[in-house]
Each structure stands twice: as structure tokens, then as C-alpha cells.
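Asks: Sequence and predicted model, in that order:
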Amino acid sequence: MFGPGHNGGPVMIADATAALAFVTAQAYRINQTVYETRYPDWDFGRLIYVETEGDPWAPGIMTYLSDMSGAANWQSGAAKDIPLADVNQDFQLKTFHLAAIGYQYNIQEVNAAIQIPGGTLQNRRAKAARLAYTKFMYDLTLFGSTEKGLGGVTNYPGVVAAAVPADGTGSVTWWVNASGVGTKTPAQIVRDINLGLQGISLATYNIELADTVLLPDEALNYIAATPYSATTMETILSFVMRNNLYTLRTGRPLNIRSVRELGVAGTAVAGKGRMVVYKNDENFVKLHLPMPHRFLPVYQDGPLNWQIPGIFRTGGVEMLTTAAIRYLDGISETPS
């Protein structure tokens, strides 16, 4: 099809069929490239086990839980009853929800690309869609969704939340104040971390141990840069990595990560830093993602526009037991 050019000459405008074929081919190439790109800033997979198995269109998943009870005891040979063991069974139902983010092109962008030999459509919008999905899932993993009634790793209902001891300078709870000045001794900080690890061990009768600690940026930065004592260049963090309950019992390194959003997540000490201590194991906590983000085929949603929808389905975070996670609040004071 032709239209008048700037100087009155004909300018070719691709018809709808040709434009659709061009956008479809370009979207396929762009989507492949975008899915190969990693976005570490919002890498929710490093925080929690992500379960992607199963039917992507299933309405949800039912998890069956069981526990054993009963204890052996001394018995008389003349007794008419004996202690009995039993198995208690329960289940949890997790509903999956649909969410979406896509991108689009208009007729001007498509024709500009077609008329240039070897022309291509820009992939910025596809990257933006992929980043929006990653940010959505990262926030869902951390904080859940009030709209869908979902909890996250940092605020899951039923998890014990307590303040660390208020024995810092000026009887404060935090390790470092808003000015970056330490208010607790290295020994007190190591104790606070081990309190979280110990809490999970005691709650599970010394069967389970937490292997992951999430800290606000301010807290992790402080212990990573501060010497443990005046006579050594070892930092508080390196000392913690060697002298924590998990490492001492298992010989494996404790996983310590920073999460910026934890700086104001505390509730036991409102608005202050929260430390999250948990066992990152699929048998205890997982993120349901039966359908990771996928782009659907191109379709023309108007006379001058082509859209590439993107969809995903998730059930959010599920904790099969809250005994393997603890919240300890008040460990940092966020700069104003």
C-alpha cells in the first residue's frame, strides 16, 4: 500500500499481514534474547526454593502433612492396655493465581524497521516486561500479597517475631544506628544471630537447623566492614561465618544475604531492621510458580498496534511449617 510522501512521492506502508509476520518474527527473536538475560537485582530464586513442576493451569495444589505421636513406656505383663503410636494427617491448600505483563509496538515503529534493510524492532519493552515480572515475583516472595491473602518470607502469618536483646549502647536493640555507628559489641551481634539459629533448633527438638540468614543492608554492611577486635583484621562477618551453630554442627557454611527492604520490616521493634532466619529447604518453605513468565503469540489489538501479551501463574510462598523460620527485630536503624 502506498501513501503520499513528504515531497508528494509514494511511501510504502506495510499491509497488516506483512506487518504481523514481521512483528511475529521479531518478537520470537527478542523473547529468546530476553529470556537468556539474567537480572540479579531481583533474583527471587536465591531467597527460596522455587517449585515450577506440575500442570501450569492447575487451580492449585494440596499438600498433605503428617506427624507421628506416641511414646514407649515400661509395661506390666498383666496390663490390659499398652501405649499406642499414631500418625496425624492434615493438608494445606494453595490456590494459584494468574498475573500478566506484556509489551507492544505501533505501526510507525514497525514500518520504520521494515523499510530499513536488516531492520529490527527494539527489545527495550520486552526487557521492561521481563523486569516487571521479576520485580513482581521478588516483592511477592518477600512480602506476599494483601489482595490475594498471601504471606512472604519476611511477614508470613504465624511465624514467631521477637526483638533481640536491648543491651546495646543506650539500651538499644540495633547493631548499628542511622549514622552508621555501631551500638553493640561484636560478641553481642554474634549472640543475636545465634539466638535466631538456636530458636529453630529448639522449636524442632534439635532436629532441624536454619541455614539461611537475611539481613538489612545496613546490618550486613556493618558486620562485613567492622573488625571483630582491635587485635585482628578479622571482621565480625568472617567470625560469624566460622562460629555459628549451623556451621559448628554441620561443617557447612551459613548462607548470609542482604535484603534492602528488611531495613524497616520490623514489627516487634516497629520500623527497625528485621533479621530473617530460616531453613531454605523445599520440605519447609517454597515458592509455587507452576507457570513462569511466558510471552504469548503476537496479535493486533487495534488498527495501528500489535501487542505481545505475557502471563504467569503463581501461588506465592508456602511454609509447610513455621517452626523452621524466625524473625528477630530491631537489629538496625535505617538512615532517615
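Replies: Received, thanks. Numbering: from 1, shown residues only.

Asks: hey, let's count contacts and neighbours off CA atoms from now on
Replies: Will do.

Asks: where's the nearest residue to residue 154 once chain neighbours are set aside, which helix or strand?
Replies: Distances taken as C-alpha to C-alpha, 6 or more residues apart in numbering put residue 142 closest to residue 154, at 5.4 Å, once the chain neighbours are dropped. Assigned by DSSP states H and E, residue 142 belongs to helix 124-143.

Asks: Which neighbouring elements make contact with the helix or strand just after that helix?
Replies: Downstream of helix 124-143, the first helix or strand assigned by DSSP H and E is strand 161-163. Packing partners of strand 161-163 (3 or more C-alpha pairs under 8 Å, 6 or more residues apart in numbering; DSSP states H and E): strand 325-329.

Asks: Below is structure B, check it against A:
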Amino acid sequence: MPEINFADAQQAVGFIAPQLLRIETEVYQIRYPSFDYARLMPVNLDGDMWEVGTVFYSGDIAGQAKFLAGGGFDMPYADIARDQFVHANHFAGIGYEWQLQELQRAAKLGRNLGSEKAASAVRVSEQFLYGIAIRGNAEKGLTGLVNDPNVPATTVPADGTGSSTLWSAKTPDLINRDINATLNGVTNNSGETEIANRLLLPTTRLQYLASTRIGDGTDTILKFIRENNAYTAQTGQPLEIIGSRELETAGASNSARMIAYANDPTVLQFHLPGAHEFLPAFQKSSMTWEVAGIMNVGGVEIRRPKGVSYVDGI
């Protein structure tokens, strides 16, 4: 294969551009389930890489009907009380680079460039977004799904063995009560305008419920809860129960936290107007080519905090 002169821009682009196109196509087909924030909440992709933020309005009805005389002039009127909010986006990036030696060797051997560097950049970007979705980002003043200060938070009763709050020290009945109280917290705190259809548990607690039988029967605590919970009783629909390692120490004093919430974009959503993408490669020095990767992220927005409930100490 003729040697490619990487000092010649046209020759260099002729080799690198199709190589990177293949790499990007291959890499973006990879899925990273361990950082799958979309499994936990709705993701809003509206906008683009250059959007500065999202404006939304939260409104409620105002007015009260009254009794009238037949010829009265005091007709009461309904109106709408509306507040405007702005949710900012933040520009971020992670890319990779190629050294001249790597490019020359690939060209001489007629081989494709490896996709490992691009895959690493994408994986780091997904990990970055996942961290923002779960815990937020202190530098940008963001909070996430598990630590929004506006969400009502409480601790389960300390009525287990030895006045413990832990489920490992409680009976199945007490555990079921704790879970239903968490689900009912959303309904009651929101004045019955929201209903929790998802329960997020620490992974170890979900494993405990799934592996612990009730008495000498064949039913596990988890099976009983799936069939006997406040959401299913109200709607006839199955309650979605998901385990997450992020809840093991998310509660007060690093205790385990469970979260019940209405999985609905009107309650909460993760803003990602600009998903991670690679820019065209450019030569940044005599022996280095850079491929920048950029993204635009707004983070988690819990629009209706009372549609979510945090309960700690389990």
C-alpha cells in the first residue's frame, strides 16, 4: 500500500475520515446497561447541542364558583395562575486522540484503526451523564434523582428487632407496611394528584426481598409485595420495582434509601438536548490528531417534587 503523507492535509483526511466514520458507527451501536439512566426516568431530547436551557410553565386554576341571583352582576371568573421556570443546560466534552505513529502503522499495514479509544470516550460520557442523572453535579449546582432537597423525605419507623429500622430486623408485615407507606406518601403529599407507579430499591434490599420466604410458604416477600401494594390495589396494574446500587447510601447519615415516584415526564425528566457526538478529526500538533466529543446536558428536573417520595433507614 502506498505510504500516506500525513503532513498533506488531503491525503490525511482521505485516510482518517472514513476510518473514523466506521469507528463512530460501530461504537454508537454499543449499549452500556450499567449506566442506563433512561431506565430510571424519562429522558427529554428536545433541543440541540447549542440550547442554553429550557423554559417551562407550571400553572394551576384559580377562582371559585358562587351562588347567584337571577339578575346579578357579580359573576365570578375562573383564571389561571402560572409561574415561569428556566432549567439551564451545560456544555461538556470527552474525546480522544491519535498519534502519528499509530496512524502510519495502520496505513502501512492496510488495517482499520481500532475503535477502543472511541468506545472508551463514549463509555466515559455515559458514566458522566449517569452520575448527573443520579446524583447531580456540585460544580453546576445540580441535584439528581436520589438527592433533590425539594422531595419529601422521611425515615421508616424503628420498630424492628432492637428498635432497628432495617428490613433485615423486621417482619414481612412491617416491610410491606413500610413500602406501602412510601407509595401512599406520593398520593397523600400531592393531594391525590399523583400516584407512584415505580419503586426504586437499593440492590441489596431488592435481593433480600426476592430471596426471603414468608413463613414456611413458597411466596417470597417480593412476590407478596408485587401482588399486595397500594398502587396495584388502586389501579389493578403491576407496580414496577427496580434495584439500584446508587441507593445503598443515598439516605440520611448514609443509610439505605428507597424512592417511590410517578414515572411521568410531567413529574420528572432528564434533559439531554445534545447527546454525545464526535466532531471531525483535526491535526492539533505535528504528530497528534484530535477527535473532540461534545454533549449538552441539562440534568434532572423534578417539576413536581410531591410526585416523589424518599424514605430512608431500610
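Replies: Done, it's in. Because the structure is predicted, anything quoted here is derived from the model rather than measured.

Asks: coming back round to it: map the residue nearest to residue 154 of the first structure across to the second structure for me.
Replies: Counting by TM-score structural alignment, residue 142 of the first structure lines up with residue 134 in the second structure.

Asks: Check residue 247 of the first structure too.
Replies: So, by TM-score structural alignment, residue 247 of the first structure is matched to residue 232.

Asks: pretty sure the residue nearest to residue 154 of the first structure contacts residue 152?
Replies: Yes: counting by C-alpha atoms under 8 Å, residue 142 of the first structure does reach residue 152; the two are 4.6 Å apart.

Asks: Could you tell me how far residue 208 of the first structure is located from residue 124 of the first structure?
Replies: 45 Å (C-alpha to C-alpha, to the nearest Å).

Asks: cool, residue 65 of the first structure as well?
Replies: From residue 65 of the first structure to residue 124 of the first structure the distance is 45 Å (C-alpha to C-alpha).

Asks: Same question for residue 301 of the first structure.
Replies: 20 Å.

Asks: Tell me which of residue 208 and residue 124 of the first structure has more neighbours.
Replies: residue 208 (18 against 12; other C-alpha atoms under 10 Å).

Asks: Reduced to three states, what does that one come out as?
Replies: Three-state assignment for residue 208 of the first structure (DSSP: H, G, I helix; E, B strand; the rest coil): coil.

Asks: tell me the contacts of the match of residue 142 of the first structure?
Replies: 37, 143-147, 246 (C-alpha atoms under 8 Å, 6 or more residues apart in numbering).

Asks: again, only using 7 Å
Replies: Listed by C-alpha atoms under 7 Å, 6 or more residues apart in numbering, the contact set of residue 134 of the second structure reads 144-146.

Asks: what residues does stretch 309-322 of the first structure touch?
Replies: 94-103, 140-141, 144, 150-152, 158-159, 283-296.

Asks: So which of these belong to strands?
Replies: 94-95, 97-100, 103, 285-288, 291-295 (DSSP state E).

Asks: how near is residue 260 of the first structure to residue 159 of the first structure?
Replies: Per C-alpha to C-alpha, residue 260 of the first structure is found 21 Å from residue 159 of the first structure.

Asks: Now do the contacts for the nearest residue to residue 288 of the second structure once chain neighbours are set aside.
Replies: Nearest non-adjacent residue to residue 288 of the second structure, counting by C-alpha to C-alpha, 6+ apart: residue 99, 4.7 Å away. Residues near residue 99 of the second structure by C-alpha under 7 Å, 6+ apart: 287-289.

Asks: Among these, which one sits closest to residue 262 of the second structure?
Replies: Minimum distance to residue 262 of the second structure across the contacts of residue 99 of the second structure is 46.8 Å, recorded for residue 289 (C-alpha to C-alpha).

Asks: From the contacts of stretch 309-322 of the first structure, list just the buried residues.
Replies: 94-97, 101-103, 140-141, 144, 150-152, 159, 284-295 (16 or more other C-alpha atoms under 10 Å).

Asks: one step back: pretty sure the match of residue 247 of the first structure is touching residue 238, no?
Replies: Yes: counting by C-alpha atoms under 7 Å, residue 232 of the second structure touches residue 238, with 5.6 Å between them.
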